[in-house]
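Colleague: Sequence first, then the predicted structure, then my questions.
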Amino acid sequence: MRGYDLINAVLPDELILEIFHKLDGLKSSCDACSLVCKRWLMIERLSRRTVRIGASGNPDAFVKLLVQRFVNVRNVYIDERLPVSSPFQFGYSIVPGPTHTIKKRRRTKNARPSLEAPHTSEDSRFEERELEPFSLSDAGLFTLAEGFANLEKLSLVWCSNVTSMGLKSIAEKCGSLKTLDLQGCYVGDQGLAAVGECCKQLEDLNLRFCEGLTDTGLVELSRGCGKSLKALGIAACAKITDISLEAVGSHCTLLQTLSLDSEFIKNKGVLSVARGCSSLKVLKLQCINVTDEALLAVGTFCTSLELLALYSFQRFTDRSLCAIGNVCKKLKSLTLSDCYFLSDKSLEAIATGCSELAQLEVNGCHNIGTSGLEAIGKSCPGLSELALLYCQRIGNSALFEVGRGCKLLQALNLVDCSNIGDDAVCSIAQGCQNLKKLHIRRCYEIGDKGIITVGENCKFLTDLSLRFCDRVGDAALIAIGQGCSLRYLNVSGCHQIGDAGLIAIARGCPELVYLDVSVLQNLGDMALWELGEGCPLLKDIVLSHCRQITDVGLAYLVKKCTKLESCHMVYCPFITSAGVATVVSSCVNIKKVLVEKWKVSQRTRRRAGSILSYLCMDL
């Protein structure tokens, strides 16, 4: 009945709250519910489970505000990689939704992300507190702990003003904590030990760039919550050595994920983990002092291993991968990056023993060639993702075998593979017709022939990148536009592509949301006109170094593409301040415009200073 509120008159708060919990999680849905009436606003606040806080003028005050409004929060994510120099230079808005976010509206031109390591003394945190009044402090963590006693996930990314005192308050009040991310925080051993003592349900711990920690803290944590810990990440912690990993191997028997990036970890530590953590499923290592001995132990004891990533290993040989292939039958993902002493024998061992392999990345392993990848193609029919980066010794016949044997391949990434050409791409296109993602960069033997075959056979392709492939021209894009419905397209640096190719894309790919056509010297306004007509969902476009487009084509594009959020257009000589003003005034959703500073009028700068970015501040 018109004018009669059936829902609020009949449904109790508890039932409406339960309905809110069943929402699809979209911000727009929660926004709509919270705006119905004050009652729904209050109930919707009770349904909030996640809070995200970016850089803020006074994070302690924000935390206090959130604690008062959202009493049932379980997950808190705080990221201070974008520091604030003054509270009067920033404006912030609280964005409603299932994930509560505090984000900045504008930023001064001098504010920039800081990834510098914190200071080397925890006590100095207190001495410099007045110099950093706008970083989260121990007082803010204490408020957080008092207000969110049922906290399960806490992420403190680069909160460099937080010390062991604040972390100890979290540990003592939030006994249900399951996930803790301390990346870039200069907390000490006392705080970590308190977590081990109080948080007996802790499962996931990230200690990347926690330079204040030593073996003492991690050993105490391992003893305290070793029975629950399942994931551990360590990077750039100079005072954490094999002693810590020995404790992890002894106490954390349920550990499933380990990520190590350290020059101070040696064989002894990895050996301890391999022997003590037989449930290990994910292992990522960038440890220059680890050798065959440690990886042989992984191959011997870690029979459940599913993901192995090895970065910059120069002290182990094929023996290690042969051991992995012989024992780790469940291996599904393998990444080998800059492993100079591995050869085809390693991939052959993996292919023979790990038939369930689904993802493979070979990056800069100069002794791996064609025969190794051929073995993968013959023995791993479930391969779905393949990345070959800087693999100069891998030739066409390797991809012939992949095309014949890996019918489920969905993603292929080729970078600087000088011996791979059109015939190889044709084989992939004809054999792997479920391909959804194809990225090719600087593979100069690949041209129209291979890409035309992709357009004719890979009807599910949605993501295509052909960066600096100077043999690819309009004919290739015409075939793609006729055969595929792309959402993402990058043809940066393909100088043979002009209006005809982009017009075909505009007419054949109405769901396109991302387009990079930078450094296309033959692209003109006609292509922009067609893109405006055919791609109304376009959100991001890169037009930089396109020397023939003008304000006219740009105006038509932004008039039709009303969802546009970012536009890069530096070094476009025929785009003037009028064109920049047109973009800013026509696109209500625009968030970033990259342009030369001298092309921005004072009026445009006043109107949209927060979304303007300049390639060179003094140009």
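Modeller: Good, I have the coordinates.
Colleague: alpha carbons only for contacts and neighbour counts from here, please
Modeller: OK.
Colleague: can you give me the helices for the stretch 151-300 of the chain?
Modeller: 164-173, 189-198, 215-225, 242-251, 267-276, 292-301 (DSSP state H, counting those that start in this stretch).
Colleague: got another, please set it beside the one above:
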Amino acid sequence: MKRWLQEKLTKKPLHQSDFTKDISTKPRTSRKLSDAIEVRTSSSIDQQGQSPSICDLPDDILLLILRYLSPADETFYSFPRVCRRFRNVSCQLSHYGHRSTIKIGPEDTISFKLFTTLMKEFANHIQTVDFSGCDDVTDQVIHTVAKTCRHLKQLYLTGCGQLTNVGLKVVARYLHELESLDVSLCPWITASGIFLVVTSVGRSLKKLHMNNCLGMRSCGLIAFSLGKYCPKLTHLTLAWTPEFGLQPPAVQLNLIKFSTRCHRVEYMDISYNECHTLDLAELEHNCPRLKHLKAHHVFKDNSLTSLRNGFLQLTRLDLTDNWRLADRGLSLIVEHCPLLMELILTRCYDLRGRGIVLTISSCENLRSLKVNFCFYMDEKALEWVGTMSKSLTHMDVSHNVNISPITLRNISEVRKSHKRAPVEIITGGCPKITRSSSRFK
């Protein structure tokens, strides 16, 4: 007791300066109004026993989150089952609901059960299904899609190696609103399967792609069925790629039967298919709306004499690998193509220059010209094309043995003197042009 009293009596009393010193040494912290609001809201949440959740997010944020979900994710089809609000949000989903597109690639891992559930959940919204590159897609998968999504308009099956005519039979039975079908690189698809499709859904079919189909050997039947049952057809591709074999399976393409009733065709690819003289003449007469023609290794110079009026609406012409096409044949094709804007003549070895000059004279709107790998194209003809063409902006003369820096310099000087737009000339592989000057403007 005595010791405690002695300590109290001997203890130094506190002065006011001590308090001010302590206050001045402490760091001063400033608080904003937003900090106070956050503290207040967090304290109120703690008092009520609640915490923030995904339900507090607005619909726009939920839609933004759902856009990054893949159909292979279980969250994608489980989300609309949470509540009525989430279901309404999923129906407005811009990536899979509003755009109505389901795209499953070869790298996506998705079970058949999940795929079936996905089809049922979005059956009323799906209009496009893309299985491109999926070699494990079978006729059973196509049966699920066709039977569930009756309003499907676009079906892409490129590279589906297990697809047969049975799957196309299901498509013909259920998808009566189909507008676009792609069965390229499907080796088991034959003419009979395509015939079933066009006889059932041909009235609405607008695009049909059948490139590199090994089973397409009876082209006469295909051409006739398309012309009779597909009056709205605008896009047709029946091409063959040389990498799959030297001899194309579709050795004869009867354009007379095809073009008789398909008057709305705008895009056509008949590469590596043999065509008769009368076929091309009928195509010219019966397809006045043709805008893009792709015909690799098709024409011969002596097979174009029957052309009369030309393709008046043609804007893009690709004649790559027409080795037997000379200047006379080229002039017959482009003589009556006033709207032509792009001309591709890659590896047309017999061209010398006269046909190019006539092309520039007939096609005043030409903007792009590719004559790469035309080894012996005349230098004077190329110079005339580069200087006299008013609309030309791109010219590819790669691997030409005649063109020289003098030609390029003359083209540049003449265009500047006439105040015309510069032309980009690609001269890669030309032996007279150095590597540092492979591009001229």
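Modeller: Yep, that arrived. The shown structure was predicted, so the numbers you read here are calculated from the model rather than taken from an experiment.
Colleague: related to what we said a few turns ago, please convert the helices of the stretch 151-300 of structure 1 to CSV, extending it with mean neighbour count and distance to residue 422 of structure 1.
Modeller: Shown next, in CSV, are the helices of the stretch 151-300 of structure 1 (neighbours: other CA atoms under 10 Å; distance: least, CA to CA, whole Å):
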stretch, mean neighbour count, distance to residue 422 of structure 1
helix 164-173, 22, 57
helix 189-198, 22, 55
helix 215-225, 22, 53
helix 242-251, 22, 48
helix 267-276, 22, 43
helix 292-301, 20, 38
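Colleague: Give the aligned range of stretch 7-19 of structure 1 in structure 2.
Modeller: Under TM-score structural alignment, stretch 7-19 of structure 1 corresponds to no residues of structure 2.
Colleague: Please state the offset of that stretch from the chain centre?
Modeller: 38 Å (CA atoms, centre = their mean, to the nearest Å).
Colleague: what's the span of that stretch, first residue to last?
Modeller: 12 Å (CA to CA, to the nearest Å).
Colleague: Can you give me the buried ones in it?
Modeller: 16, 17 (16 or more other CA atoms under 10 Å).
Colleague: Distance check, the aligned partner of residue 296 of structure 2 in structure 1 against residue 466 of structure 1.
Modeller: Matched by TM-score structural alignment, residue 296 of structure 2 corresponds to residue 415 in structure 1. Computed with CA to CA, the distance linking residue 415 of structure 1 and residue 466 of structure 1 is 10 Å.
Colleague: For the lengthiest helix in structure 2, grab the matching residue range in structure 1.
Modeller: The residue-count maximum for a helix in structure 2 (DSSP state H) belongs to helix 33-48. Aligned by TM-score structural alignment, helix 33-48 of structure 2 falls on no residue of structure 1.
Colleague: The match of residue 296 of structure 2 against residue 390, yeah?
Modeller: Yes. Look at residue 415 of structure 1 against residue 390 with CA atoms under 8 Å: they come within range, at 5.8 Å.
Colleague: element containing the closest residue to residue 287 of structure 2 other than its chain neighbours?
Modeller: Spatially, and ignoring its direct neighbours in sequence, residue 287 of structure 2 is nearest to residue 263 (5.1 Å; CA to CA, 6 or more residues apart in numbering). Using DSSP states H and E, no element contains residue 263 of structure 2; it sits outside every helix and strand.
Colleague: before we move on, the earlier item: quick one: closest of the helices of the stretch 151-300 of structure 1 to residue 605 of structure 1.
Modeller: Proximity to residue 605 of structure 1 (CA to CA) singles out helix 164-173 among those, at 41.8 Å.
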